[in-house]
Every structure is written in C-alpha cells, then in structure tokens.
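*Asks:* how would this look folded up:
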Amino acid sequence: MTENVVRERVISLYHIFTGEVEGPQSVPFVSSEPGSEGDVLPSFLHEQKISISSWDIEANLTGSPVTSVPFIQQPHLLPHDSLPLIEVLFPDFNLSTRRREAERYGLVVADQADWSDELCQFFGELALATRLGRVYSSLPDLYKVRHISHPHPFVLSARAYGFFPNFEDGWKIDLCLEPDRRIKSALPHIMLTASQPAQAREGSILYGELAVIVSVMHDRAIQPEVGSEEEMEKLGKLSRTDLEELDEVLNEKAPAFPNEQKFPLLLLSLVNPKHARILCAYMSDDLLVVKMSKIYSFEEKESAPIGLFLSWLFASPSPVVET
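*Replies:* Next up is the predicted model:
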C-alpha cells in the first residue's frame, strides 16, 4: 500500500470517527449502556478495521533495537530530583482533606471531581519541570525529546479537545512530545497525555481514547513541511490573526512526512475515577493497530506507577515487528 493511500486512510478514519460527534449526544457506535458507557462498539471497530489488543508494558523491552511496538521504553528509574516534585505536584485524591481546605476559603468541592484532568496536568508539570543546577535542564533534555507547542506546525491545525458522546465533559490533550529533530532526523513518532471524562474497562477502548488517536494521526498526516524557525514563527502569527490565510498557506505546502506508513503514537490515557493506562497505535496498511496496557490505579501516591508511565512517555523511536 502506498503512502498516499495510508495518508488517505488516516484522514478518512478521522472524519468517520469525529464527523458524527457534535456534542454530548449519543451516536450509534458508542455504548450508552451502564457498565460499558463510553466504549466504542466492537462491531464498529471490526467494520472500520481497527484492531485492539492487550499489551504488557512491564515486559523488559528496554534496550531492544526492535520491539512489537514502534517505541523503546526508557530505563524504569525516576531521576532523584523527581521525587520532591512528585511530593509537591501529585494530586491529592483525599476528598475530605480537599473539602476542609476549600471550606477555609468559602469554597465547595464537588463529590465527583474530574481527577483525570488533574492527573493529566500532574504528568505535564512533572515532565516539563526545569531542573536547576543539573547536567540536564529537564526530562525532555535528558531523554532527547522536544515539547510540541505553538507555533510548531503540528499544532497549527491540531485539535486539543473534543466532545464525548453521553458525557458533558470531553477528551482533552495536554502534553505532546516528539523526538528532538535537532539531534536526529525528523520522525513522526508522538508521545502524549490526554484526559478522559469516563471510566475505562479492560478489553474495551473509550470513544475519547480512539478520538485522540485518530485526531493526532490525522494532524500528523496533514502537518506541513516548514523549512525554518522563522517560517514557523510567521505561520504562528497567522494562526492568531488570519485563519483563512493560514489555511491557504498550509494547503500549498508539502506534508512533513510524505513517505510515512505508520504514524505511530504513544498515549498516556488518564481516566476516571483515578486510573490510567498506556495505548500505542500505528497504521499497518489499512489496519489501525491499537495496543493497550492494563488499567493502573493512581489512587495512592506511594503505589502509583509514576516511574513506569514516565519511562514510556519519554520512549525512543524503534522499528516495529508486525505480529
């Protein structure tokens, strides 16, 4: 299958999956049944050639040059200076404590706080925190990745949030990272965090998780080639002043990854009530492959697998063996 067909397939999946969703109303391919609310129906996955399977993220793949996913896990060790940051930044899920603190300021804490948003912000703050007086200035510096932020061409037309059928709140992308192109050739791999308003279940994929996957793949597929930092700055200014002209300029540009076949991404999915899992997705001809870890609890700071999740958030690109 040629790269043009793969790109068209990615764009088609994006429109199929997001086109019908214009608010919290129900759509036919997302369950509204108790116990599976928010899950994409298996029949729809089969119809759209989307494969989901389990993935053991704790298997010792570190250092292997070729893996079953297009990423290599970093050493599962937290830098020592991350520990005090975790103490400060980790969300306090003790509702009674929060309620007492809020009452001091005349505020009320809702019983159903959106913990997934807070956990997502925690990983973003921990990942990007500046280290003073260290050999490396931040974890992206240590692991040779780059924070994708405005005016990076990927974000010029990217969606950072979207509706979720049957839920008032939507999915939200918080942090996006990529291999640092100043150190190695530009690669399409993206590592990101996103929050979901729903509770995930083993063996099923949430609408919001799949929406994040197809949205990021789509935005990577249409990402324009930008030749310099100066040109990037100009496009960034256009995005704030003249969206119509920006669209015209972007439509005339060649894609940044014209020969890409897989559009790989790695997603830290933060879900309610206080849990998370990691998903890896890539194209295999016209099949969208999604591998999902088990669901981990982040209810207690001491037992939360923070180091494990960071070791994948900062993963390195790798060839993939088709299985």
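*Asks:* only C-alpha atoms for contact and neighbour calcs from this point on.
*Replies:* Noted.
*Asks:* would you map the strands across the stretch 101-250 of the chain?
*Replies:* For the stretch 101-250 of the chain, the strands defined by DSSP state E, counting those that start in this stretch occupy 145-147, 161-164, 167-179, 190-199.
*Asks:* what's the closest of those strands to S318?
*Replies:* strand 167-179 (11.2 Å; C-alpha to C-alpha).
*Asks:* residues in contact with the closest one?
*Replies:* Strand 167-179 is contacted from outside by 24-25, 120-121, 124, 144-149, 160-164, 186-198, 208-209, 212, 314, 316-317, using C-alpha atoms under 8 Å, 6 or more residues apart in numbering.
*Asks:* so who does L288 touch?
*Replies:* K49, I50, S51, A281, Y282.
*Asks:* the structure of the following sequence is requested for comparison with the preceding one:
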Amino acid sequence: MSSTNHIVRNRLDFLHNQLVNPDKAPLADDGHHINNPSELNILHISQYDLEHWDVDTNPELLFEPMSLTEIQKYPINPDEMDEDQDWATGSARDDSDLLEIRGLQEVRIPNLFLLNYTLCGYYPDASLRLSRELILETERDHSQDAHPLVVMTGYQPCNGKEDRILYGELVLVFCAMQNRAKQPKAKYEEEAEELSNMPEKLRLRYHDERRFPDEVHFPVLLLSFVVSQHGRMLYPCMDVERMVIRQSRLYSFEREESALLDLFARFLLSLPGA
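*Replies:* You can find the predicted model right below:
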C-alpha cells in the first residue's frame, strides 16, 4: 500500500467521524445543506459543466458517459415511465437491456460493496430519510480485475439549492467511497458469500485483503433527485487529503423532456474512463 493510499484511507476515516453523525456535520441553518464544505477540506465545485463532457477538455473525469448517438438508438417509451428512473436503465427504452449492453450490473446485498454501509439514513430531522435507489458497477467475475467506479442514483426528501450540497448527498457519496475503500477481496463467489455472512470483527481479524488496495481516487458518480422534480449530478473523488466534488446545475424534470432524460441516462450508464 502506497503512502498516498494510506493518507487517502486515513482521510476517509476522519470524514466518517465528521459526517455519519449529523450532530457533528457543519450544517446550515436549514438543517439540510452543508454550511461550508471547506471546513472538512472538501473542494466543492458547483455549476460544473458535466453536460458538455469531453475527454480532451475534462481529463480529470475518471468515467465516460454513454454517447448521445448510442443512447438515441434506444428511444424512450413514455407509457412505461414511472418514478423509479426506469427510463435510465432501459425498461422504458423499447425493452432493451442497456445494463447488459453496457457491461454493467446492479449492486445488491450480499454484494461485498455494501458490507460497511447500506447507503440509507436520516437527516438531523429524523423524519427526513436519505436513500440510494440504484447502484451500478462494471460487470466482472471474481477472477478478473475490477474498477472502483460506482455510479448510483439517490433521493433527497428536501429541496436542493444551486451552489450548495445537501447533507444527504454528501453522506451518500462519502459512504460509497468508504465502502469501496473497505471492501474485502473475494477470489470466488462462495468466498464472497462466506464473507458477507461473517461478523465484522471476525472478518477483519482473518481477512484484511482489500478489493482495491492501490486505489487513491475512489470515484463516485451520483445522480441526485430532490424534491420538486429536480435532479443534478455529483462527481466526487479523492485528491490525496482533499475530497473534490464537481456538481452540475439543477435540472427540472417537470416536463419529462427526452433530451434531459437522455442526458441523465447517458451518465447513469457511464463506464470507467481510460
């Protein structure tokens, strides 16, 4: 494990103590948004133009969205759309299985990625529940090298403000990064099942091999849906001791415009960059 990797993992442990307990997080007066991310050594870049992504102008992005040309081969069937973002995963696009086409798989329990956090929780106001809806990763078997990129959708039960990040959004992306950092390695399916059923203390004592021991960025792409039918994209990754979060503007889904649905579908179906 490199010194940079060690620093990154220590930083994630520090953020755990500051974020998972909402009483410690630097919240704004509304109790929903993070007041000043820089207090946690987080560089928050709002209004980031993810929409016009280009590999030459955005070399810092460690993922590649599905191209517009490709997504338009699978037109949306409006009659099959519902509130679960099925338009993005393919069931509302001429019954085409876009996850299979893209080589992606849905992450579900007992996937070892979810051993640490299930990525659900509450705001300081316990009546407001933050949750993830869908988690995707590249489809690999246990004998192959994997990529740490996690793409997911999440729902926040409150209004999001431009240029601000919600507590629930930050918790979701942090927990996803921490899950990747702590994810144990399994050489075959049976071992993965055994580890998923093993008590944490016993697992840490006898199995300390990590799935991504040399990773230093732990990239996550979150499609965040907030109250009043709006959504945005957040792309966090670690930069040694600092977390960098690139956040798009808010988009309105009130009219269900096909161009906007195509945009979010393209990013949800992203693959790891070169």
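*Asks:* sorry, back to before: for the contacts of L288 of the first structure, give me TSV that also has neighbour count, distance to E87 of the first structure and secondary structure.
*Replies:* Putting these into TSV (neighbours: other C-alpha atoms under 10 Å; distance: C-alpha to C-alpha, whole Å; DSSP: H, G, I helix; E, B strand; the rest coil) gives the following:
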residue	neighbour count	distance to E87 of the first structure	secondary structure
K49	14	43	coil
I50	17	39	strand
S51	14	38	strand
A281	24	32	strand
Y282	23	35	strand
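*Asks:* of these, which ones are shared with the second structure?
*Replies:* Mapping these onto the second structure (both residues aligned by TM-score structural alignment, their matches' C-alpha atoms under 8 Å) leaves K49, I50, S51, A281, Y282 still in contact.
*Asks:* residue contacts, the third one?
*Replies:* When you say that, I think you mean S51 of the first structure. L45, L287, L288, V289, V290.
*Asks:* now for it: what does it line up with in the second structure?
*Replies:* Residue pairing (TM-score structural alignment): S51 of the first structure is matched to L43 of the second structure.
*Asks:* gap between that match and P26 of the second structure?
*Replies:* 15 Å (C-alpha to C-alpha, to the nearest Å).
*Asks:* map I165 of the second structure onto the first structure.
*Replies:* I165 of the second structure maps onto I205 in the first structure, by TM-score structural alignment.
*Asks:* wait, that match sits on F44?
*Replies:* No. Assessed by C-alpha atoms under 8 Å, I205 of the first structure is found out of contact with F44, at 11.6 Å.
*Asks:* higher neighbour count, these two?
*Replies:* Set side by side, I205 of the first structure and F44 show more neighbours around I205, with 22 against 14, by other C-alpha atoms under 10 Å.
*Asks:* for the more buried one, which non-adjacent residue is spatially closest?
*Replies:* D39 (5.6 Å; C-alpha to C-alpha, 6 or more residues apart in numbering).
*Asks:* and what of V216 of the first structure?
*Replies:* In space, V216 of the first structure is closest to A158, 7.4 Å off (C-alpha to C-alpha, 6+ apart).
*Asks:* can you pull the contacts of the one you found?
*Replies:* Neighbours of A158 of the first structure in contact, by C-alpha under 8 Å, 6+ apart: S215, V216, D219.
*Asks:* same question, G203 of the first structure
*Replies:* I52, S53, S54.
*Asks:* now the strands of the stretch 101-250 of the first structure in a markdown table, with distance to R98 of the first structure?
*Replies:* Shown next, in a markdown table, are those (distance: least, C-alpha to C-alpha, whole Å):
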| stretch | distance to R98 of the first structure |
| --- | --- |
| strand 145-147 | 32 |
| strand 161-164 | 27 |
| strand 167-179 | 22 |
| strand 190-199 | 20 |
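*Asks:* for those strands, give me JSON lines that also has distance to K237 of the first structure and mean neighbour count.
*Replies:* Formatted as JSON lines, the strands of the stretch 101-250 of the first structure follow (distance: least, C-alpha to C-alpha, whole Å; neighbours: other C-alpha atoms under 10 Å):
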{"stretch": "strand 145-147", "distance to K237 of the first structure": "19", "mean neighbour count": "20"}
{"stretch": "strand 161-164", "distance to K237 of the first structure": "22", "mean neighbour count": "22"}
{"stretch": "strand 167-179", "distance to K237 of the first structure": "21", "mean neighbour count": "20"}
{"stretch": "strand 190-199", "distance to K237 of the first structure": "24", "mean neighbour count": "25"}
